[in-house]
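Asker: here is my input, please return the structure:
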Amino acid sequence: MTRVTEPGAPPLWRNRDFVTLWSGQVVSALGARISATAMPLLVLATTGSAADAGLVAAAGTLPFLVAQLPAGPLVDRWDRRRILRASEALAGLALLSVPIAQWLDALTVAQLVVVAFVQGMCAVFFGLAETAALPVIVPAAQLPTALAQNEARGRGAALAGGPIGGLLFGLDRTLPFLVDAISYAAASVALLSLRKELRSGPVAPAEPLWRATAAGLRWIWRHPLIRAAILLIAASNLVFQALVLVLVVLAQRRGATAGEIGTMLGVYSGGGLLGALAATRLHRHLSPKMVIIGVNWIWTALLPLFLLTTNALQIGAIGAATAFVGPLWNVVIVSYSALLVPNELLGRVTSAAMTVSWGVMPIGSLGAGLLLAGAGPTGTILTLTGVMLATAVAATISPAVRRAPPLPRG
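Answerer: Next up is the predicted model:
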């Protein structure tokens, strides 16, 4: 890990709680990417329906829409270490039910919808708790680097998880889900080693949930840059949530095997890993305004290129280019939020932000399934390109983005 310090602070690689949290999530994220690669393949192999695959994918992201707002106040109120551990354990149990149902020849799309929803719900609580805990574990000057390390963790897991998920699915349809269940159990055990109290302020008062969630929404509304960034993230999340399913269906219709599709997704994710590694240094040399505007225009230019090839590896390479710039965007936006928001409000503000920015994901999944059924991959990609173009224009003309202040340098 990169050694970025402030006076009196140890480097990140010597921060025991950060290393514990980071290392446990390497295992968990790898397992999650393995099952995420296998899930649409399982649905398509079972029913042959892109709409069913979109429905299951939407169920996995629906908690980001329906659970984020109430989860934020609870994360500020409950023991964050227990939330982290319980989220991993419950997700593992849900994933374990998939191979059991396959062995009993009782697996249905309805069960996969429920499993995906539970896994998504656990991801909501874990993500909010981790985001709120990180500024307590890591000094402010090291926070952008820590976030970049987390990006590298997730992108690296996606790089390895895609090919492994495709390979395991090709060997036996139960294997990806068994591996993911084991990874969740391992991560839950690793979290027992966290020592630090994961909050820096007083416990949030036991006020009604609606009032607590309103506090997060009010804070966002009063900060134009955060408000603009959340809306821009929502638009790009809508596009890229849909894009993953589009690329899987596109490759499958062109004759790609499960292993080739997994490799394609691994190449796609490899760009994100390289971008996360680059973001640990690039964020110090590029202004936030340049990042926010530039990334959206890069995505707009790259999306039409998917129409120029039918080769799975080439599709993955174009996806890698789109993924490369994503971590830099994430580091800038999440750093702003973590540094500007009081820690006792961070769970509520983050949940409100993610309700908007991630709540569009089920719409992206459902929309992708319906567009694929009606317009095919070509029409779907053209539609997504149009949405991305509108987003890039909005970022360019936003006064809040143009006046974005610099981040602290560590």
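Asker: please count neighbours and contacts with C-alpha atoms only from this point.
Answerer: Will do.
Asker: host element of Trp297?
Answerer: Trp297 is part of helix 288-302, with elements assigned from DSSP states H and E.
Asker: now the helix or strand that that helix is followed by and helix 288-302, what's the angle there?
Answerer: Using DSSP H and E, the helix or strand that follows helix 288-302 in sequence is helix 312-340. Angle, helix 312-340 to helix 288-302, by axes from the mean of the first three to the mean of the last three C-alpha atoms, to 10 degrees: 160 degrees.
Asker: what helices and strands are in contact with helix 312-340?
Answerer: helix 109-137, helix 143-171, helix 224-253, helix 258-282, helix 288-302 (3 or more C-alpha pairs under 8 Å, 6 or more residues apart in numbering; DSSP states H and E).
Asker: one more pass at 7 Å, please.
Answerer: Judged by 3 or more C-alpha pairs under 7 Å, 6 or more residues apart in numbering; DSSP states H and E, the packing partners of helix 312-340 are helix 143-171, helix 258-282, helix 288-302.
Asker: how about CSV for those helices, with mean neighbour count and distance to Gly376 added?
Answerer: CSV is the format used below for those (neighbours: other C-alpha atoms under 10 Å; distance: least, C-alpha to C-alpha, whole Å):
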stretch, mean neighbour count, distance to Gly376
helix 143-171, 25, 24
helix 258-282, 25, 18
helix 288-302, 19, 19
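Asker: Val401 is nearest to which of those?
Answerer: helix 288-302 (5.7 Å; C-alpha to C-alpha).
Asker: what distance separates the helix holding Trp297 from the centre of its chain?
Answerer: The chain centre lies 19 Å from the centre of helix 288-302; the measure is C-alpha atoms, centre = their mean, to the nearest Å.
Asker: compare with the first, here's sequence two:
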Amino acid sequence: MNLLRRNRDFRRLYAAAVVDGFGSWLLVFAAPLHVFAVTGSAASTGLALAVQALPAVLLTPWAGVALDRWPRTRIVVVANLASALGVGLMLAPGGVFGGLFVESAAGCFLRPALRALTPTVVPDDGDLATANALTSFTDGAFRMLGPPLGTALVVAGWFPAVVLADLASYLVAAALVVRLRAGRGAAARAGTRVRVRDGLRALARTPLLRGLAVASCLYWTANAALTALLFPFAADRLGASGRVIGWLIAALGVGYLVGSALSRLIILRYATRTVLTAGYALVGLCFVVAFTATSVPRALVAIGLSGVPGAITQIATVHRLQLSAPDAILGRIAAAFHLTDALASVTGALLAPALVAAAGLAPALLTASLTVVAAGPLAAALLPFARPRDRVG
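Answerer: I've put the predicted structure just below:
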């Protein structure tokens, strides 16, 4: 909290993330649940998740160029306004898929911009770890509160109210960030060419960044598959209503709160390779227990426990990325990571229904959970040792 008191720019950036995060978590599972309620199809749910990720595959490399060429604060403001426009489209008949596409397209600029802007606002390594932990802690709180409320509103027939709340959150976030003092200058020097391939080359040639990207891609592919199967899992395996989806995500949010509170101590004490190897494996083992469950209490406890290492690995990855990439190409590196996450989301969302069709729901859930476990040994094999405060480049 001391960081919030003494750093005005971070206070505004954090406030924008708070408002934006609540609206986003309110809608993130409400939209797929709305699609599932209308269609009754796991394939349609997977399609909704794929539509959310597809724009990143197409736009993220160019978003990275924009982040290193133009003022990042301005990009955050415009992206928030564009996201509000996309969310508004969901109010039109049949507009959910189109709205998801537009909102996700704006997110291609918004998410990497926030990652790249944070080190500018909080330049000290220790404060940066605190900022990342605090942001993740708040995100964990919204994981706990937003999905149960959003899914409950959808079940009650109030999907438009969820949409309006998310739309308003983007507008408020834009208003907060527009007054930010830091990050107004373009990152690139005048006359310097900013090219997509420079960021990709830096990512490919830096063993630490390359290892982070590959291990993270496998981890999020399996996570996306499990997310796509979460609705049929609750209905078919647990025999529960759509409200249980909110409870499961709320349990995950509780775990994220705990993990976020512990993350600063862990990521400043242990090497990133150690944190990710142990964290990925522990998340996967929790998923094995959760997705082989046939009772709601067992699934809730296991999902909640998975959130602790899940939050720590996520914060450790972002923190290491911010330390390891030079500011001149940080936008393109952050965008490249956003691209790998998007490719993982598309792959996982489309792979999940295929796994169910080929082997059945239970084997598909177990396969995806074991794949998360496998991300741990992969991180150990690919990541070089780096002390917590080492900077690369």
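Asker: now what about the TM-score between them?
Answerer: Overlay of the two chains. TM-score (TM-score structural alignment, normalised by the length of structure 2): 0.92; 388 aligned residues with a C-alpha RMSD of 2.1 Å.
Asker: sorry, back to before: which strands and helices sit next to the helix holding Trp297 of structure 1?
Answerer: Judged by 3+ C-alpha pairs under 7 Å, 6+ apart, helix 288-302 of structure 1 is in contact with helix 312-340, helix 361-397.
Asker: if we go by neighbour counts, what in the last one is buried?
Answerer: The neighbour-count check on helix 361-397 of structure 1 (16 or more other C-alpha atoms under 10 Å) flags 361-372, 376-377, 380-382, 384-385, 387-389, 391-392, 394-396 as buried.
Asker: ok, the first one next?
Answerer: Residues of helix 312-340 of structure 1 classed as buried by neighbour count (16+ other C-alpha under 10 Å): 312-339.
Asker: okay, now the nearest residue to Val87 of structure 2 once chain neighbours are set aside: neighbour count?
Answerer: Distance criterion C-alpha to C-alpha, 6 or more residues apart in numbering; nearest residue to Val87 of structure 2, sequence neighbours excluded, is Gly99 at 5.3 Å. Neighbour count for Gly99 of structure 2, taken as other C-alpha atoms under 10 Å: 23.
Asker: show me what Gly99 of structure 2 lines up with in structure 1.
Answerer: Alignment note (TM-score structural alignment): Gly99 of structure 2 maps to Val115 of structure 1.
Asker: could you measure from its match over to Ala101 of structure 1?
Answerer: Val115 of structure 1 is 12 Å from Ala101 of structure 1, where distance means C-alpha to C-alpha, to the nearest Å.
Asker: before we move on, what about Leu282 of structure 1?
Answerer: 47 Å.
Asker: helix, strand, or coil at Arg184 of structure 2?
Answerer: Arg184 of structure 2 carries the three-state label coil when classified by DSSP: H, G, I helix; E, B strand; the rest coil.
Asker: tally of neighbours for it?
Answerer: Neighbours of Arg184 of structure 2 (other C-alpha under 10 Å): 16.
Asker: so what's the spatially most central residue of structure 1 up against?
Answerer: Note on structure 1: the residue nearest the mean C-alpha position is Gly154, at 8.1 Å, using C-alpha atoms, centre = their mean. Shown in contact with Gly154 of structure 1 (C-alpha atoms under 7 Å, 6 or more residues apart in numbering): Ala29.
Asker: so what does it match up with in structure 2?
Answerer: In structure 2, Gly154 of structure 1 lands on Asp139 (TM-score structural alignment).
Asker: do you know how far that match is from Tyr219 of structure 2?
Answerer: 19 Å.
Asker: do Leu149 of structure 2 as well
Answerer: 28 Å.
Asker: JSON lines for the helices and strands packed on helix 288-302 of structure 1, including distance to Trp221 of structure 1?
Answerer: Supplementary listing: those in JSON lines, determined by distance: least, C-alpha to C-alpha, whole Å:
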{"stretch": "helix 312-340", "distance to Trp221 of structure 1": "13"}
{"stretch": "helix 361-397", "distance to Trp221 of structure 1": "17"}
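Asker: so which of the ones you listed is nearest Gly255 of structure 1?
Answerer: Using C-alpha to C-alpha, the nearest of these to Gly255 of structure 1 is helix 312-340, at 9.2 Å.
Asker: average offset between that closest one and structure 2?
Answerer: Superposing on structure 2 places helix 312-340 of structure 1 at an average distance of 2.1 Å from its equivalents, by mean C-alpha distance after the TM-score superposition for structure 1.
Asker: would you check the span in structure 2 matched by the helix holding Trp297 of structure 1?
Answerer: By TM-score structural alignment, helix 288-302 of structure 1 lines up with residues 272-286 in structure 2.
Asker: mean offset of the matching stretch relative to structure 1 (after superposition)
Answerer: Mean deviation for stretch 272-286 of structure 2: 1.8 Å (mean C-alpha distance after the TM-score superposition for structure 1).
Asker: cool, stretch 56-69 of structure 2 as well?
Answerer: Mean deviation for stretch 56-69 of structure 2: 1.2 Å (mean C-alpha distance after the TM-score superposition for structure 1).
Asker: which bit of structure 1 covers that stretch?
Answerer: Going by TM-score structural alignment: stretch 56-69 of structure 2 matches residues 64-77.
Asker: list the buried residues of that stretch.
Answerer: In stretch 64-77 of structure 1, counting by 16+ other C-alpha under 10 Å, buried: 64-65, 67-77.
Asker: tell me which two of these sit farthest apart.
Answerer: The widest separation within the buried residues of stretch 64-77 of structure 1 (C-alpha to C-alpha) is 20.5 Å, between Leu65 and Arg77.
Asker: ok, Ala344 of structure 2 - contacts?
Answerer: Cys217, Trp220, Thr221.
Asker: most surrounded residue in the residues you listed?
Answerer: Thr221 (27 neighbours).
Asker: spit out the contact partners of that residue.
Answerer: Thr221 of structure 2 neighbours (C-alpha under 7 Å, 6+ apart): Ala344, Ser345, Thr347, Gly348.
Asker: closest to Asp236 of structure 2 among these?
Answerer: Gly348 (20.1 Å).
Asker: what lines up with the closest one in structure 1?
Answerer: In structure 1, Gly348 of structure 2 lands on Gly364 (TM-score structural alignment).
Asker: can I get the buried residues of stretch 64-77 of structure 1 in TSV with distance to Ser200 of structure 1?
Answerer: TSV is the format used below for these (distance: C-alpha to C-alpha, whole Å):
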residue	distance to Ser200 of structure 1
Phe64	25
Leu65	28
Ala67	24
Gln68	22
Leu69	21
Pro70	21
Ala71	19
Gly72	16
Pro73	15
Leu74	16
Val75	13
Asp76	11
Arg77	13
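Asker: going by distance to Leu41 of structure 1, which of those residues wins?
Answerer: Nearest to Leu41 of structure 1 among those, with distances taken as C-alpha to C-alpha, is Phe64, at 23.0 Å.
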